[in-house]
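K.L.:
Need coordinates for the below:
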Amino acid sequence: PHLPSKEQKILDRILVKLQKKRDRNFKRMVQFLKGSDYKAIKQTFRVWIKNPQSNPTANLKIGLSLPDLLLPVLSQTLLHPGWLATPDRSLETVQSKATKSKEMKSKATKSKGAKSPTKDSTVSASEIGQNEISLDVLNNWLDHDGIVLHDLRKQMKQLRYQADFFAPHYDATYAKTIQDFKTIQDLLGTLQDYWVLGQIFAKVQGKTWQESLPSLTAQIHRDRWTIWQQWEPLRQRYLTEDTRTELRQMMLSPTR
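P.N.:
Have a look, this model is predicted:
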């Protein structure tokens, strides 16, 4: 991102430290790939490929087995608490944190003679089920309680790969649904990437890194808001009875 020169210098220092860490991790990975443990893993796979072993249920016809293979993963995904995780469900806690944070910022800005925050930091967000939710509330929630979305992303990834593997046995609607799964996985993955980025910055620059990188922080907050606006309609759709029934019926009906 385009940052003021002062922030860019700070970011450059962080990136240098991260590159050094990456180089160390890369060396460890190369050592592992050259080591005996990895060679043993590869040899185990070679042996199995030459003489694959499976349990008796492998003899069942694929069309008969598919619903039983897919529905358990679908059930785990649809019952995940991440579908119900939104800022408004923990709004009182987050607003309390945000209020305290704003009070501290207000005192700091007054002492420096700075202007108070404008209404631009508050966005009408009926999509999230509240009359008014600020960017601060959303981002505070994502920072402190949004980890459940990362777990949902992992569950969705499992469902997507499992479903994709059996795509040849279903119709075009099934293929379109897999794209839905991918979109959800990507959106939640991007939110998780920003969370990880914040954790890295906190470790390298300190917990107050946002104060030294205000422009970058603002950009991250705006990006997360945009992603949330794309995620929210999907979240609500997957909570409806119609969508869930369609998913179950679809997996019960392989075409071959």
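K.L.:
all contacts plus neighbour counts: C-alpha atoms, from now on.
P.N.:
Fine.
K.L.:
Quickly note the distance from Pro67 to Lys176.
P.N.:
In this view, Pro67 and Lys176 are 18 Å apart by CA to CA, to the nearest Å.
K.L.:
Neighbour count for these two, which is higher?
P.N.:
Neighbours were counted for Pro67 and for Lys176 using other CA atoms under 10 Å; Pro67 has more, 17 against 11.
K.L.:
is it true that that one touches Met250?
P.N.:
No - if you go by CA atoms under 8 Å, Pro67 and Met250 don't touch, sitting 9.1 Å apart.
K.L.:
which residues in this structure form strands?
P.N.:
Assigned by DSSP state E, the strands in the chain fall at 122-123, 133-134.
K.L.:
In JSON lines: these, plus distance to Thr99 and mean neighbour count.
P.N.:
Converted to JSON lines, the strands of the chain look like this (distance: least, CA to CA, whole Å; neighbours: other CA atoms under 10 Å):
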{"stretch": "strand 122-123", "distance to Thr99": "13", "mean neighbour count": "14"}
{"stretch": "strand 133-134", "distance to Thr99": "11", "mean neighbour count": "19"}
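K.L.:
As TSV, those with distance to Ala172 would be great.
P.N.:
Shown next, in TSV, are those (distance: least, CA to CA, whole Å):
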stretch	distance to Ala172
strand 122-123	39
strand 133-134	39
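K.L.:
Out of those, the one nearest Leu74 is which?
P.N.:
strand 133-134 (31.8 Å; CA to CA).
K.L.:
chain center to the closest one: distance?
P.N.:
21 Å (CA atoms, centre = their mean, to the nearest Å).
K.L.:
How many neighbouring residues does Val137 have?
P.N.:
Val137: 25 neighbours (other CA under 10 Å).
K.L.:
repeat for Lys42
P.N.:
Quick note: Lys42 (other CA under 10 Å) scores 11 neighbours.
K.L.:
picking that back up, looking at the strands of the chain, which is nearest to Val196?
P.N.:
Closest approach to Val196 among these (CA to CA): strand 133-134, 22.1 Å.
K.L.:
Quick check: Val123 touching Leu138?
P.N.:
No - if you go by CA under 8 Å, Val123 and Leu138 don't touch, sitting 10.3 Å apart.
K.L.:
Ile14: which of the strands of the chain is closest?
P.N.:
Per CA to CA, nearest to Ile14 of the strands of the chain: strand 133-134, 29.1 Å.
K.L.:
I have a second one here; can you model it like the first so I can compare?
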Amino acid sequence: MDQPYLEEAQQNEMSFVDHLEELRWHIIRALGSIAVFSVIAFLAKGFVFHDIILAPSRPDFFSYRMMCELGNKLGTEALCIDKMTFSIQSRQMSGQLTMHMMVSFILGLACAFPYAFWEIWRFVKPGLYPQEQKSSRGAVFFVSILFLMGLLFGYYVASPISINFLAGYQVDPSIVNEFDLTSYVSTLTTMCLSCALMFEMPVIVYFLTKAGLLSPEIMKVYRKHAIVIILVIAAIITPPDVVSQLLIGMPLMLLYEVSISVSSSIRKSDLKKLNQNNA
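P.N.:
From the prediction side, this is the model:
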């Protein structure tokens, strides 16, 4: 094997190693941000659990008060929640400590998500073509905003209504609802994170359309199939009640329609640029 070929191979190998090293540091910084927020959440135990995690289990929660005000304007007290008919217990010796650590990590992940995504995007963006970089401008902003909107929707809308429905459901008055802390926190975090991820649908559709893997025509043709899939996903990620499934399914259907508009806009823009180049 001649010397020039060996030198070129060594340069390519070093370039690949350099890229791995750069990716490693981006991942380290992303994980570091999650760790920092997790530690902060762990130290703020009282605020995190009393004012955030356990807030939907009390009748003075913001969403319940807004529902009651809405009911008063409509002339009905059916939407007012005076008391929660359940209690939360920890039935394992290390249950509270384990849950404290898990909740701290989840909050750290949620709070650090914009920065962590920005770090990964900084590594991916230089590998894109200039036109692709231009078309993906603002990706971090929109991904972060949609994630936050989904998180807030899950926390203030989907979770409290689901928790209230499940807490008040009884097959017989003699059965008392005493939920384990793990079950309660799992329901709350699953609803919130699922909504946060589902709200990223328009961004995913945007990039798939730019890549030529998706079109508004395809999305319109398979709209009925998508509705069925959305309802199935809602049934999987929510507790087994129709109310929770509709609370997740309806916004997802709306996001699907918004995604069709996004895909259509991208397609029109690409066709316009193609016509200009041909002219």
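K.L.:
After superposition, what is the TM-score?
P.N.:
With the length set by TM-score structural alignment, normalised by the length of the first structure, the two chains reach a TM-score of 0.28; 114 aligned residues with a CA RMSD of 6.0 Å.
K.L.:
element containing the residue nearest the centre of the second structure?
P.N.:
Nearest to the geometric centre of the second structure sits Ala196, at 1.9 Å (CA atoms, centre = their mean). Using DSSP states H and E, Ala196 of the second structure sits in helix 181-198.
K.L.:
name the helices or strands packed onto that helix?
P.N.:
Counting contacts by 3 or more CA pairs under 8 Å, 6 or more residues apart in numbering; DSSP states H and E, helix 181-198 of the second structure is packed against strand 87-89, helix 95-124, helix 139-153, helix 159-168, helix 223-237.
K.L.:
out of those, nearest to Leu274 of the second structure?
P.N.:
Across those, closest to Leu274 of the second structure is helix 139-153 (CA to CA), at 23.4 Å.
K.L.:
who's in contact with the next helix or strand after the helix holding Ala196 of the second structure?
P.N.:
Moving toward the C-terminus from helix 181-198 of the second structure, the next helix or strand (DSSP H and E) is helix 201-210. The contact list for helix 201-210 of the second structure (CA atoms under 8 Å, 6 or more residues apart in numbering) reads 139, 142-143, 214-215, 255-256, 258-259, 262-263, 266-267.
K.L.:
And the contacts of the next helix or strand after helix 201-210 of the second structure?
P.N.:
For helix 201-210 of the second structure, the following helix or strand on the C-terminal side (DSSP H and E) is helix 216-221. For helix 216-221 of the second structure, contacts defined as CA under 8 Å, 6+ apart pick out Ile260, Ser261, Ser263, Ser264, Arg267.
K.L.:
go with 7 Å
P.N.:
Residues outside helix 216-221 of the second structure that contact it (CA atoms under 7 Å, 6 or more residues apart in numbering): Ile260, Ser263, Ser264.
K.L.:
Would you mind giving the residues you listed as JSON lines with neighbour count added?
P.N.:
Converted to JSON lines, the contacts of helix 216-221 of the second structure look like this (neighbours: other CA atoms under 10 Å):
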{"residue": "Ile260", "neighbour count": "22"}
{"residue": "Ser263", "neighbour count": "25"}
{"residue": "Ser264", "neighbour count": "18"}
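K.L.:
Specify which member of those is nearest to Leu6 of the second structure.
P.N.:
Distances from Leu6 of the second structure to the contacts of helix 216-221 of the second structure, taken by CA to CA, are shortest for Ser263, at 46.8 Å.
K.L.:
tell me what the strand or helix carrying the closest one is packed against?
P.N.:
In the assignment (DSSP H and E), Ser263 of the second structure maps to helix 242-278. Secondary-structure packing of helix 242-278 of the second structure (3 or more CA pairs under 7 Å, 6 or more residues apart in numbering; DSSP states H and E): helix 201-210, helix 216-221, helix 223-237.
K.L.:
Now Ile120 of the second structure: closest residue in space that isn't a chain neighbour?
P.N.:
Using CA to CA, 6 or more residues apart in numbering and skipping the chain neighbours, the partner closest in space to Ile120 of the second structure is His26 (6.3 Å).
K.L.:
Which helix runs longest in the first structure?
P.N.:
Secondary structure assigned by DSSP state H gives helix 172-205 as the longest helix of the first structure.
K.L.:
buried set for that one?
P.N.:
174-175, 177-178, 181-182, 184-192, 194-195, 198-201, 205 (16 or more other CA atoms under 10 Å).
K.L.:
Please apply the same query to stretch 246-254 of the second structure.
P.N.:
Going by 16+ other CA under 10 Å, stretch 246-254 of the second structure has these buried residues: Leu246, Leu247, Ile248, Gly249, Pro251, Leu252, Met253.
K.L.:
Helices of the stretch 1-150 of the first structure, start to end?
P.N.:
Listed in chain order, the helices found in the stretch 1-150 of the first structure under DSSP state H, counting those that start in this stretch are 5-34, 36-50, 62-78, 91-112, 135-144, 147-165.
K.L.:
can you redo those as CSV with distance to Asp223 of the first structure?
P.N.:
As requested, the helices of the stretch 1-150 of the first structure are arranged in CSV below (distance: least, CA to CA, whole Å):
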stretch, distance to Asp223 of the first structure
helix 5-34, 18
helix 36-50, 40
helix 62-78, 26
helix 91-112, 19
helix 135-144, 10
helix 147-165, 16
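K.L.:
Which of these sits closest to Ile220 of the first structure?
P.N.:
Smallest distance to Ile220 of the first structure across the helices of the stretch 1-150 of the first structure (CA to CA): 9.2 Å, for helix 135-144.
K.L.:
quick one: buried residues of that closest one?
P.N.:
Those would be Leu135, Asp136, Val137, Leu138, Asn139, Asn140, Trp141, Leu142, Asp143, for helix 135-144 of the first structure by 16+ other CA under 10 Å.
K.L.:
Stretch 26-46 of the second structure now?
P.N.:
Here stretch 26-46 of the second structure shows 26-27, 29-31, 33-42 as buried, counting by 16+ other CA under 10 Å.
K.L.:
Out of those, list just those in helices.
P.N.:
Short answer: the buried residues of stretch 26-46 of the second structure in helices (DSSP H) are 26-27, 29-31, 33-42.
K.L.:
Count residues in the vicinity of Val94 of the first structure, would you?
P.N.:
Other residues within reach of Val94 of the first structure, judged by other CA under 10 Å, total 22.
K.L.:
surely it meets Asn139?
P.N.:
No - judged on CA atoms under 7 Å, Val94 of the first structure makes no contact with Asn139 at a distance of 9.5 Å.
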